[in-house]
Structures are given as C-alpha cells and as structure tokens.
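Chemist: with the sequence up front, the predicted model follows.
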Amino acid sequence: MPPRPEPLRVSDTAGAERLVAETLQRMQELEGVLERESAHIRVGRLREGLADEAHKTALAGAYLQGLEEVKANAVALARFTPAGVAALREAHRRFAAAIETNQAVLATARAVSESLMKSLSSELARAAQPQGYGARRAMPSPYGPVRATPLVLSRSL
C-alpha cells in the first residue's frame, strides 16, 4: 500500500475498520518477511536471507506510518471498532515475538561470523610465523617491529 499524502482522520466505523485492516495487513506482510529471513539465516543461507532487505525496509516504513495513524486516531478507533483495537493489540504481541526471534537469529549469526573471523585471523597469524626448532619466539626484523598481515574481509555476501 502506498503511503498517504495527508494524515488519515477516522470519522466513522468503515474508516476505523479500514485502518485496522490495513495496519494488520502491513504487520502480517512484515512478519512473513522476517520469518523467511530468519529461516534462511538459521540454515546459513545469508544471501537469500538478506535478499528482501529493500522490501523489508519499505514494509517497515509503511507499518510505522500505520502505527502513527493508529495512535493519532486511538480515540476514534476505540469508539468505532473496539474489537479491531483488541485484534491490533493481539497481533502486535505476536509481531513483537517475531521481531524478537528475528533479532536473536541475527545476533547469533553475527556472533558466529565474528568467531569464525577471529579464528581465521589467528590461524593466518600462526601460519605466518617462521617454524623452527626450539622454543617459539618472535624473530627480530632488521626493518623494525613486524606487523601482522591484514585480514581482508569482503562485505558482499
């Protein structure tokens, strides 16, 4: 649904029900995108999980606009469609749980990625040290202190 150019003002039951239905639809669409993203990332398909980023951003913007319209019309919604307000509250509770799950999956993926990068960096640094007999110690360099070779990271998945 495209954003409205002017703020919506609910003045009857039909308008209240339409606003509730639009907000619920936006919430369900965004929840579906979050669930697909979480499912892909859980199994390590990062590219597929992050493919809908633009769509997710657009849906999130539309959802936030819908929430602002709901807040601006809270009194009218409570008056014209109290069942719709209850449905919005329940749907919002489920949506908050979906967001929490998605955030946990993303945090886990980030932690695993960081751990892998640290391990890879340690292995590369260890492999770059000269091997020889006797106790390990850093070999002095005639060119000053030796610096570790940088680890190159590609951010494009």
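Modeler: Structure's in. What do you need?

Chemist: CA only for contacts and neighbour counts going forward, please
Modeler: Noted.

Chemist: burial count for residue 64?
Modeler: Neighbourhood size, residue 64 [other CA atoms under 10 Å]: 15.

Chemist: apologies, that question was intended for residue 93.
Modeler: 12.

Chemist: separation between it and residue 20?
Modeler: According to CA to CA, to the nearest Å, residue 93 and residue 20 sit 15 Å apart.

Chemist: now do residue 67
Modeler: Residue 67 sits 10 Å away from residue 20, going by CA to CA.

Chemist: and what of residue 116?
Modeler: For residue 116, the distance to residue 20 (CA to CA) stands at 45 Å.

Chemist: then residue 9?
Modeler: Noted for residue 9: a distance of 13 Å to residue 20, by CA to CA.

Chemist: got another one to weigh against that:
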Amino acid sequence: MQPQLGRERPSIGGPEEAERVLAAFAGTIAELESVLDAETEDLSSGRIRSALSREERKSDLAAGYLRGLELVRANAVALARFAPEAAGRLRHAHRGFRAALERNQAVIATARAVSEGLVKGVADEMARQSRPAGYGVSTPQPATGSPLVYSRRF
C-alpha cells in the first residue's frame, strides 16, 4: 500500500520503514509499468477501446507514482542510508519503467499521427468530391459542403 502524504513531509525512522516505503513505491512502479505495457500492446494492435479501458487505473497509479516519488525524493538520504540494497533495486526498476514509458509515448504519438492523417484524408476527399467538375483549368474552390463531423467515442 502506498504511504499517504499530507502537507508535511514524513520522515523515515528506521530500516524497516525504509524497506516498506521503497517496496511500496517499487510495487506502484511495477503495476504502472504493467498497465503501460498492456496499453502499448493494445494500441500497437489497433485495439483502441481496450487501451482506453485502462485509463482510470492508469491515472490512479500515476497519482500514486507521483506521491511515492515525492516521498522518496524528500527522504532520499535516509532511504539510501537505511536500505541501500532496496534503493539500488528501486533505481533499477525505475530505469525499466522509464523505458516502458518511452515505448508507450512513441506508440501513442504514432497512433495520434495515423488518426490525424486518416481524418485529414477523409476531409480532403470529401472536399474534392464536393467541387464541381468542369472543363479547362481547374482552380480550387472553397469547400461549400457540410463540415466534417466525427465522434471521439470508439
């Protein structure tokens, strides 16, 4: 369970507490990485609805990650002194998490670019079809048809 943070910064009192805080934060990182990996796989496979179904869980874990990060940063010296091995494991886990996050962001950027390209292509085709066909040099006419409307729900 992630320790709760109030306005004050809790201090780490001993090795057991340091181990507990680091283990809780590592658990949050592992869960968030798992959700990101599943989302990345779904987006890569075109399963948008499935990827979006994890949004609430991902948001909750991201909030827990930020709280844990604040706690660890505020007590970095004590954590390193009381639990140096657990701190080393956490650093290693965090590197893996950053790599998963970078993969996820790359897939999201690709999906966004593809979807924007599709929408633009549909809009351009609709505008092309609404232009009158005639003889001679064709000059682009402003689109006078109905606007393109799409739903953000999948």
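Modeler: Sure thing, it's come through. Keep in mind the model is a prediction, meaning the values are calculated, not measured.

Chemist: quick one: TM-score?
Modeler: The TM-score (TM-score structural alignment, normalised by the length of the second structure) is 0.90; 152 aligned residues with a CA RMSD of 1.9 Å.

Chemist: sorry, back to before: more crowded one of residue 116 and residue 20 of the first structure?
Modeler: Using other CA under 10 Å, the more surrounded residue of residue 116 of the first structure and residue 20 is residue 20, with 22 against 12.

Chemist: which position in the second structure pairs with the more buried one?
Modeler: Aligning on TM-score structural alignment places residue 20 of the first structure opposite residue 22 in the second structure.

Chemist: what helix or strand is that match on?
Modeler: Assigned by DSSP states H and E, residue 22 of the second structure belongs to helix 15-44.

Chemist: the first structure: matching residues for the next helix or strand after that helix?
Modeler: Downstream of helix 15-44 of the second structure, the first helix or strand assigned by DSSP H and E is helix 48-52. With TM-score structural alignment applied, helix 48-52 of the second structure matches the range 46-50 in the first structure.

Chemist: can you point out the buried residues in that stretch?
Modeler: 46, 49-50 (16 or more other CA atoms under 10 Å).

Chemist: again, but for stretch 140-154 of the second structure
Modeler: The neighbour-count check on stretch 140-154 of the second structure (16+ other CA under 10 Å) flags nothing as buried.

Chemist: identify the residues contacting that stretch?
Modeler: 48-49, 123, 127, 130-131 (CA atoms under 8 Å, 6 or more residues apart in numbering).

Chemist: residue in the first structure matching residue 89 of the second structure?
Modeler: Aligning on TM-score structural alignment places residue 89 of the second structure opposite residue 87 in the first structure.
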